[in-house]
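Visitor: prediction below, plus the sequence it came from.
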Amino acid sequence: MKKITITFILSLFGLATFAQEAIKKQAVAILKNQILTEAAWAMKQAPITVTAESSPLSTGGKHDFFSQGDYFWPNPANPTGPYINRDGQSNPNNFVAHRKAMIRFSTIIGALASAYQLTGDEKYVKRSLVHIRAWFVDAETLMNPDLSFAQAVIGSATGRSWGIIDTIHLMEVAQGIIVMQKAKSFDSSILLATKKWFSDYILWLNTSKNGVAEKLAKNNHSTCWVMQVASFAKLCDDQPMLDSLRWRYKNVLLPRQMAVDGSFPLELVRTKPYGYSIFNLDAMTMICQILSVKNDNLWDFETADGKSIKKGITYLHPFIADKSKWTLKPDVMFWENWPVAQPFLLFGANTFKHQNWFDTWKELELKPTNEEVIRNLPIRHGLIWM
């Protein structure tokens, strides 16, 4: 006999959304104080953009985002020559000021948008505009809408396609604007200029050599390309782009990256298989959250051989709930810092009315402070996405 569950009973009466709303209400209750505390901090912050600090290693200009490849180090056999790769081992001496500024920007807008969503107080919108103007509008402080000089490698590359992953931290900026854009105090000229910036960046991501290479990557990089382009295209209401991304998820990302058991083989062979599996599942989950529409629900999509986002969450959840069950070697770095309150648990629980996944999420670290974790956790303000 089929097990009778609360969700099943609710579905009989057309009330399945009640259970979903219950998950969201639990999340609000847990996060409310944290959101308001972080928003109070954000209200006091002045803008810091890429123009505040520069690196002599960058071949770009004042307004160009610059970062260095995380896993590249000086060669002991040739200290003044090109850097060499140590997969999974982050070089602490790299220039990361622009990345930190972007993460800070994301944190500020995410916090202010969350507080506005909770309270309706437009003071949060007004303060957000100060930062949005600085990053996207003000000629003195704006960032150019491309990533030509991201994750450079000394001696071999002034910028690489892999660096495009750095702008995953603009996603909560874009989503925060979506949440706040209809507020009376949201300056229409700033909104127009900001959407133009993101539209220009979408064009660069789809036409530049580095952008196309990242799109065609075979692992989490292509997942993150789709995830962030989806976020930016949603802000710009670019329906043809959104349609193309739904197609890409169903026909390229999911079938090529997921195994039939729900794992990601390309991540499992890395030196940080646990962290990268989490990261890629978070990204695919957010693709479903951003792109799903009534007539094309990616949450329900399943390939001919049974691959689906639900299977991915089902596969990884036991290793999140009990890390000791992980069957591979520990990650070479930051093994002790994962997991945290992963987005795939929150959004998966909310979508599939899965209380157990939510219970795991709420027991994990809700506000991580480790820089490597934050670098790989672009979604840190879950309520603005729900």
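Guide: Nice, I can see it. Residues are numbered from 1 along each chain as shown.

Visitor: okay, CA-based contacts and neighbour counts for the rest of this
Guide: Fine.

Visitor: what ranges do the strands span in the protein?
Guide: Per DSSP state E, the chain carries strands over the ranges 66-68, 72-73, 84-85, 149-152.

Visitor: elements contacting the third one?
Guide: Same thing as strand 84-85. Helices and strands touching strand 84-85, as assessed by 3 or more C-alpha pairs under 8 Å, 6 or more residues apart in numbering; DSSP states H and E, comprise strand 72-73.

Visitor: Ser11: neighbouring residues, count only.
Guide: 14 (other C-alpha atoms under 10 Å).

Visitor: how about stretch 57-65: buried residues?
Guide: Within stretch 57-65, the residues scored as buried using 16 or more other C-alpha atoms under 10 Å are Ser58, Gly60, Lys62, His63, Asp64, Phe65.

Visitor: same check, this time on stretch 263-277
Guide: Ser263, Phe264, Leu266, Glu267, Arg270, Thr271, Lys272, Pro273, Tyr274, Gly275, Tyr276, Ser277.

Visitor: how far does it stretch from start to finish?
Guide: Separation of the first and last residues of stretch 263-277 by C-alpha to C-alpha, to the nearest Å is 8 Å.

Visitor: ok so, going back, from the buried residues of stretch 263-277, which two are the most distant?
Guide: Maximum pairwise distance among these (C-alpha to C-alpha): 15.8 Å, between Ser263 and Thr271.

Visitor: and the closest residue to Ser128 other than its chain neighbours, how many residues sit next to it?
Guide: Counting by C-alpha to C-alpha, 6 or more residues apart in numbering, Ile109 is the residue found nearest to Ser128 once chain neighbours are left out, at 6.0 Å. Counted with other C-alpha under 10 Å, the neighbours of Ile109 add up to 30.

Visitor: for Ile109, give me its contacts.
Guide: Ala42, Ser128, Glu172, Val173, Gly176 (C-alpha atoms under 8 Å, 6 or more residues apart in numbering).

Visitor: quick one: stretch 16-28 to chain centroid distance?
Guide: Average the C-alpha atoms of stretch 16-28, do the same for its chain, and the two points are 23 Å apart (C-alpha atoms, centre = their mean, to the nearest Å).

Visitor: hold the first one in mind and look at this next one:
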Amino acid sequence: MFARTSTPLLLASTALSLVPAVHSFYSYANDFVDPKFILAKNFSNTTVVAQQTILQWADEVAAKGPWAVTNKTITPPSGDKHDYMSWAPYWWPDCSKAGNTTELTPEQIWTTCTYVSRDGQFNPDVRTSGMNNIGDFSDMSDAVFYNALAWAINGSSKYSANVAQFVDAWFINPDTAMNPNLNYAQMQRGPTGQIGTHTGVLDLKCMAKIVPSILILREGKAPEWTSDLDTKFVNWTNSYLPWLETNKIAVEEEDSLNNHGSFYYNQLASLQILVGDTDGAKNTIQKYFNGIYQGQIAKNGDQPEESVRTHPYHYRAYNLAAMLTNARIGAYIGFDGWNLTTKAGGTIKDALDFAITKPPTTTEEDPAELYSIVNVIGSVYGDSDGSYAKWLLAHAGNSYPADASFLWNQPFSDSGIVAANLTQAGSNSSSNGSTSNGSSSANNNSQNSAAFLGVDFAMSMYFMCAVAMVLSFF
């Protein structure tokens, strides 16, 4: 299961098999995990609970699939259900001039009422189950991401088979495959017609999660990820990239100065990596850091484009996730963006340091939106004084080493939480015999440690999920 079989790792393996379920699945805004790090499996013993979280989340989200762009109940204006479709989230109907004498049906509202923008006020019908594609794509990308990680952790073919099935259904199978465009993403409804907007490009930002997942299976030679599947997915991507780079909708998104632009570069660069265009990906990341990034962070670390929004805490965290993902992609292909300064003199680290000083401003924001980001910054820049670990301990409690992202955001302190319990487990096990024989004392201590982490983690993440699953798409 693990790359080496030292006593500490045997203890970790024992604890991993005993951790109870962590029920609060969470979808990170975005990430790009280094496939080489995952495949090397040189995981710290302190990540044992994070590994179990990944396995549990992989099973949980996979149970919802498979997904297909054709499953929606509403047909796009093109008349082709293979076209991706979603609605703009902050636009609301004003039916005062519709001229109706009876109550309008939803379809009549969508086509006869004028729609007006209310920034930060989420129209709930945008995410009505099954009507459009945005929720399904989000679930599919998370399922691919966590199942690829789960395969790397324990080698079970069920996880790699899940990835193959989900990618095939969404991108490859001719009966269900998505057409390679976003012409009808985040449409603005109303009597003038329903057309896609540049903000809809954001809907596929999590291609940055899918790409390293495929690289893990490709480079790890998972039998279920066949050369035929790989070739067909690359072909789909090569058909989509020209749209993403030249279509008017996409170009407008690229020019966005806020998180929308940042996430655009996440998507483009990661897909260029998938098709083997490393030079193109490097140029894309350089263009981001030389371009819109230059105006995104003030000298004091504030993000002016995000602070003016109705949910500034959320949007600072949201754009931080996009900036971090661009830096991760850059690091993967040999470009260092971590220490680049903006024209005002700010860095990504400064942006995080500022963000953690500002409390949430509404009940729709939660400190948990920054948990994994604090972990990232601490692992990249170092945490010599322990301030980031202390912040996580103060806000997330003893649960933060149970977060899935704790696995790949290393090195980072677990504040002694996991290590202490593993040490105790080993001590008890040694007093009763070999650490590899699964003694009841070791098992009980490992299980108690995991329960202590897992339950606390579930409680602290529950509210975070409810809010972020709405906010994180826009």
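Guide: Nice, thanks for sending it over. Not measured: the values here are computed from a predicted model.

Visitor: hang on, the earlier thing: in a markdown table: the strands of the first structure, plus distance to Leu346 of the first structure and mean neighbour count.
Guide: Output for the strands of the first structure, formatted as a markdown table (distance: least, C-alpha to C-alpha, whole Å; neighbours: other C-alpha atoms under 10 Å):
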| stretch | distance to Leu346 of the first structure | mean neighbour count |
| --- | --- | --- |
| strand 66-68 | 31 | 27 |
| strand 72-73 | 34 | 22 |
| strand 84-85 | 35 | 16 |
| strand 149-152 | 31 | 26 |
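
Visitor: now the ones you listed in CSV, with distance to Met227 of the first structure?
Guide: Converted to CSV, the strands of the first structure look like this (distance: least, C-alpha to C-alpha, whole Å):
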stretch, distance to Met227 of the first structure
strand 66-68, 21
strand 72-73, 25
strand 84-85, 26
strand 149-152, 18
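
Visitor: wait, which of those is closest to Ser11 of the first structure?
Guide: Closest among the strands of the first structure, using C-alpha to C-alpha: strand 149-152, at 48.3 Å.

Visitor: against the second structure, where does that closest one fall?
Guide: Aligned by TM-score structural alignment, strand 149-152 of the first structure falls on residues 184-187 of the second structure.

Visitor: run through who's touching the matching stretch.
Guide: Contacts for stretch 184-187 of the second structure (C-alpha under 8 Å, 6+ apart): 76-77, 83-89, 194-201, 203.

Visitor: what about these, which are in helices?
Guide: Judged by DSSP state H, helices contain none of these.

Visitor: circling back to that earlier point, quick one: which of the contacts of Ile109 of the first structure has the most company?
Guide: Neighbour max across the contacts of Ile109 of the first structure (other C-alpha under 10 Å) = Glu172, 29 neighbours.

Visitor: that one corresponds to which position in the second structure?
Guide: Under the alignment (TM-score structural alignment), Glu172 of the first structure maps onto Lys209 of the second structure.

Visitor: pretty sure that match is touching Ala143, no?
Guide: No. Between Lys209 of the second structure and Ala143 there is no contact under C-alpha atoms under 8 Å: 9.8 Å.

Visitor: circling back: from the buried residues of stretch 263-277 of the first structure, which is closest to Tyr83 of the first structure?
Guide: Taking these together and measuring to Tyr83 of the first structure by C-alpha to C-alpha, the closest member is Thr271, at 19.0 Å.

Visitor: give the contact list for the alignment partner in the second structure of that closest one.
Guide: Taking TM-score structural alignment for the superposition, Thr271 of the first structure sits opposite Thr310 in the second structure. Applying C-alpha under 8 Å, 6+ apart to Thr310 of the second structure gives the contacts Asp119, Gly120.

Visitor: how close does Thr310 of the second structure sit to Asn339 of the second structure?
Guide: 29 Å.

Visitor: now for the closest residue to Tyr276 of the first structure other than its chain neighbours: which residues touch it?
Guide: In space, and not counting its chain neighbours, Tyr276 of the first structure is closest to Glu267: 5.6 Å by C-alpha to C-alpha, 6+ apart. Each residue near Glu267 of the first structure by C-alpha under 8 Å, 6+ apart is listed here: Asn219, Asn220, Pro273, Tyr276, Ser277, Asn280.

Visitor: can you show me which of those residues carry over to the second structure?
Guide: Using both residues aligned by TM-score structural alignment, their matches' C-alpha atoms under 8 Å, the second structure keeps these contacts from the contacts of Glu267 of the first structure: Asn219, Asn220, Pro273, Tyr276, Ser277, Asn280.

Visitor: my guess is the fifth one meets Leu268, correct?
Guide: Yes. Between Ser277 of the first structure and Leu268 there is a contact under C-alpha under 8 Å: 6.9 Å.

Visitor: pull the longest helix from the first structure.
Guide: The first structure, longest helix under DSSP H: helix 16-42.

Visitor: distance from that helix to the middle of the chain?
Guide: Going by C-alpha atoms, centre = their mean, where helix 16-42 of the first structure is centred and where its chain is centred differ by 19 Å.

Visitor: out of the strands of the first structure, nearest to Met143 of the first structure?
Guide: strand 66-68 (10.5 Å).

Visitor: related to what we said a few turns ago, want to throw the buried residues of stretch 57-65 of the first structure into a markdown table with distance to Phe319 of the first structure?
Guide: Listed next are those as a markdown table, based on distance: C-alpha to C-alpha, whole Å:
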| residue | distance to Phe319 of the first structure |
| --- | --- |
| Ser58 | 40 |
| Gly60 | 42 |
| Lys62 | 44 |
| His63 | 42 |
| Asp64 | 40 |
| Phe65 | 36 |
